[in-house]
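A.B. asks: make a model of this:
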Amino acid sequence: MIRKPVLGEITQGTLFNCAVADRYQSKRVHGLAITARCDIANDKFPVLNYLPVVTLYDWMHCDGFEILYANALRSSSGSFEAVLKQAGVAVSVLAANPRQEVVSSFFDEDEATKAQKKLATKAHELADRLDRLEAVEMDDSSDRKWFLDAYKNEASDLVRNLIHNKVSSFYFLPSVTESNEGDGYVILLRESAFLPRQVAKEVANGVERPSSIGAELDKHLSFEFDDFAMPVGQLQSPNIEHVLQTFSYMFGRIGLEDYNVSFVEGVCRRDFATEGVG
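C.D. replies: Model (predicted):
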C-alpha cells in the first residue's frame, strides 16, 4: 500500500511530515498530497492541496471521541426515556424537573407502583450515567480516559467501522511509511489544506526547520516534532484513487426533488399489457 518515496518528488499520493490540522495543534500530523498528477508534472499548480493525516490514537481522543460521546449520550438518553415510559411516567416531566429528582419522586416513594419499583435500579443507573456523561469535558484527559475505558466495546466497534470505511468524513490508513508500522492513521477528509508551490517544492527536496521565527515555512508547516520536513511515503494505486473517490463523494452527492406522488401512482397503474392495442 505504501512504498518508499522519491526524494525530490512530491506528487498525488505523497505522504509528508510536518503538516498541520486545525483541530490537532500540538499533535504530529502528516499530509497526503491530492493535487492532480498532471498539474504537478507540468508545474501548473499554484498550491499543493493535501489532506491531514493524524495518528489513530490522537483521532480517538478528538474526532473519534466526539463520535462516541454523541452516540453514548443519545443511547443513554433514549434508554432513560424508555424506562420512564415503561414506568408510566411522562417524558415531558424532564423539561421542568431535574433528572435525579424525577427518579426519586417516581421510583423511590412509597406511592410508587410495582412496575416503577421494579425499574428503580435501572432508572438510577441510567440517571447516574447521564449525569456523569454530561459532566465530561473533552479537554480533560482524565475525563477522556474514563470515557474510553467505560466504552471500550463501542470504541472497538468504531475503529472496526473506520477500518472498513464506514465512518463518514474519515479514512483509515495502517501506516504512512513503507515500514508498515501498523499503528494506524486517519485521513481527515473534511479538513483539506494546502502548501504554496515553493514550500511544496522545498518539502519535496527536504527542508530543515527555519532558523528564524516567523519564516514563510512556519506559516504552513509545524516543526514541533521533526526538524526536517520531507516525503515519508507514497500511497500507491488503487489506494490513492479510492481515497480521492471517498473524498469526492462527500461533496458530489446531488439531491433531487421527488416526483409528485399522484404522478408516480398514475405511471405505475398503467396497463402495459393492453396499452396501445386497438
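A.B. asks: every contact and neighbour count from this point should use C-alpha atoms.
C.D. replies: OK.
A.B. asks: surely residue 178 is within a helix?
C.D. replies: No - Residue 178 sits outside any helix when classified using DSSP: H, G, I helix; E, B strand; the rest coil, being coil.
A.B. asks: mind listing the strands for the protein?
C.D. replies: With DSSP state E, the ranges of strands along the chain come out as 2-3, 14-16, 29-33, 47-55, 170-173, 185-188, 193-196, 207-208, 228-229, 231-235.
A.B. asks: okay, those strands in JSON lines with distance to residue 112 next?
C.D. replies: Below are the strands of the chain laid out as JSON lines (distance: least, C-alpha to C-alpha, whole Å):
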{"stretch": "strand 2-3", "distance to residue 112": "64"}
{"stretch": "strand 14-16", "distance to residue 112": "63"}
{"stretch": "strand 29-33", "distance to residue 112": "56"}
{"stretch": "strand 47-55", "distance to residue 112": "51"}
{"stretch": "strand 170-173", "distance to residue 112": "48"}
{"stretch": "strand 185-188", "distance to residue 112": "51"}
{"stretch": "strand 193-196", "distance to residue 112": "59"}
{"stretch": "strand 207-208", "distance to residue 112": "72"}
{"stretch": "strand 228-229", "distance to residue 112": "67"}
{"stretch": "strand 231-235", "distance to residue 112": "63"}
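A.B. asks: one more sequence to fold, the one below, so I can look at both together:
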Amino acid sequence: MIQKPVLGEITQGTLFTCAIADRYADKRVHGLAITARCDIANNKYPVLNYLPVVTLLDWLHCDGIEILIENSRKNQSGSFDTILKQASIATSVLETIPRQTVVTSFFDDTNATKTRKKLAARAHELADQLDRLEALDLDCVKDRNWFLSAHQKEVSALIKELINNKVSSFYYLPSVTDENENEGYVVLLRESAFLPRRIAKEVANGLDRPVSSNSWLDSHLSFAHDDFAMPVGRIPSPNIEHILQTFSYMFGRIGLEDYSSDFVSDVCARNFLKEETA
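C.D. replies: The predicted structure follows:
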C-alpha cells in the first residue's frame, strides 16, 4: 500500500518524519499530508494540513489502553450491579456506601442469606478488580504493562477491530514506508495539525535538525527521534481517499433523535394485509 516518496515533493498522501501530536509529545510521530493535491500543485495552500501517525505500540499505551480500561470498567461494573440485583440489593446503595463496604456488610455478614453467601466470592473478586482499575496510574509503564498483560484477549480483539477500521477516530496502517515493517501504525484522525507552507517545502527537500533552538520551527516539528524531517512514504489512491473519507465522516455526521420504542412497536404491529377484492 505504501509507495516510495518523490524527492522534493509533498502532496496529499505523503508521509513524513518529525511531526507532532499533543498526546504523544515524547514519541516518534509521522505526518500524513491531507491538503488537496490541486491546492499544493498550484501553490494555493498557506498551510499543509496533516494527520499525526504513531506506532501501534505507542497507541496501545495511550489511546488504546484508555479504550480498553473504559470497556473493562463498564463490563465489570455491569457484572457487579448484576450480583447486587441477584442478592436483592439496590444498586443505588453504591451512591452512599463504598463498594468494599457493601460487599463486607451484605455478603460477609453471618446473617447473610444463602444466596448472598453463595455470591460472596464473586462479589469480592469484582470489587477488587474495579478497585485495581481505578487505582491504575497510566503514567506508570509498570501499571500499563500489567493491564495489557492481564487483558491479552481484549487487546487482540481491539487490534482486530482497529485493523478492520471499526475503532472510531483511528485508522490502521501496516507501515509508513514502502518496506513492510510489520510494526503497525495508527493515524490519529482527531488530531489534525499543520505545517506552514515554508516549512512544508523545506521538509519536502529534507530539513536538517537545527544546530540551535528555533522557537518557530520547534513549534511545528520535533527532532527528538530523527535528524531529518523528510518524506518517507506515500499512500496512493484509493487508500488515501478512504482515509480521508473516514476522517471527514467523523465531522460530517448528522445526529437525529431516535423514534420512541412505543412508536416503533405500534408501526411494527400494524396490519399490513390489503383487503381482497373479487
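A.B. asks: for the strands of structure 1, which one sits closest to residue 66 of structure 1?
C.D. replies: strand 170-173 (13.2 Å; C-alpha to C-alpha).
A.B. asks: want to throw the strands of structure 1 into TSV with distance to residue 157 of structure 1 and mean neighbour count?
C.D. replies: Formatted as TSV, the strands of structure 1 follow (distance: least, C-alpha to C-alpha, whole Å; neighbours: other C-alpha atoms under 10 Å):
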stretch	distance to residue 157 of structure 1	mean neighbour count
strand 2-3	26	20
strand 14-16	27	28
strand 29-33	24	27
strand 47-55	18	23
strand 170-173	14	23
strand 185-188	16	23
strand 193-196	29	19
strand 207-208	40	15
strand 228-229	35	20
strand 231-235	26	25
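A.B. asks: looking at those, spot the one closest to residue 271 of structure 1.
C.D. replies: Go through those one by one with C-alpha to C-alpha and the one that ends up closest to residue 271 of structure 1 is strand 170-173, at 48.2 Å.
A.B. asks: OK, contacts around residue 217 of structure 1?
C.D. replies: Neighbour list for residue 217 of structure 1: 199, 210 [criterion: C-alpha atoms under 8 Å, 6 or more residues apart in numbering].
A.B. asks: now check structure 2 for the residue matching it.
C.D. replies: Under the alignment (TM-score structural alignment), residue 217 of structure 1 pairs with residue 217 in structure 2.
A.B. asks: next one: that match from residue 34 of structure 2, what distance?
C.D. replies: From residue 217 of structure 2 over to residue 34 of structure 2 the distance is 20 Å, taken as C-alpha to C-alpha, to the nearest Å.
A.B. asks: how about residue 252 of structure 2?
C.D. replies: Taking C-alpha to C-alpha, one finds residue 252 of structure 2 at 17 Å from residue 34 of structure 2.
A.B. asks: equivalent analysis for residue 244 of structure 2, please.
C.D. replies: Going from residue 244 of structure 2 to residue 34 of structure 2 by C-alpha to C-alpha gives 7 Å.
A.B. asks: of the two, which one has the most company?
C.D. replies: Between residue 244 of structure 2 and residue 34, counted using other C-alpha atoms under 10 Å, the more crowded position is residue 34 (23 against 15).
A.B. asks: what about that one, distance to residue 157 of structure 2?
C.D. replies: Taking C-alpha to C-alpha, one finds residue 34 of structure 2 at 29 Å from residue 157 of structure 2.
A.B. asks: one more: residue 106 of structure 2?
C.D. replies: Counting by C-alpha to C-alpha, the gap from residue 106 of structure 2 to residue 157 of structure 2 is 36 Å.
A.B. asks: of these two, who's got more company?
C.D. replies: The residue with more neighbours, out of residue 106 of structure 2 and residue 157, is residue 106; 18 against 11, by other C-alpha under 10 Å.
A.B. asks: these two touch, right, that one and residue 112?
C.D. replies: Yes - with contact defined as C-alpha atoms under 8 Å, residue 106 of structure 2 reaches residue 112; the gap is 6.5 Å.
A.B. asks: could you find the closest non-adjacent residue to residue 31 of structure 2?
C.D. replies: Computed as C-alpha to C-alpha, 6 or more residues apart in numbering, the closest residue to residue 31 of structure 2 that is not its neighbour in sequence is residue 52, at 4.7 Å.
A.B. asks: I'd say the one you found and residue 187 touch.
C.D. replies: Yes - Residue 52 of structure 2 is in contact with residue 187 according to C-alpha under 8 Å; the separation is 5.9 Å.
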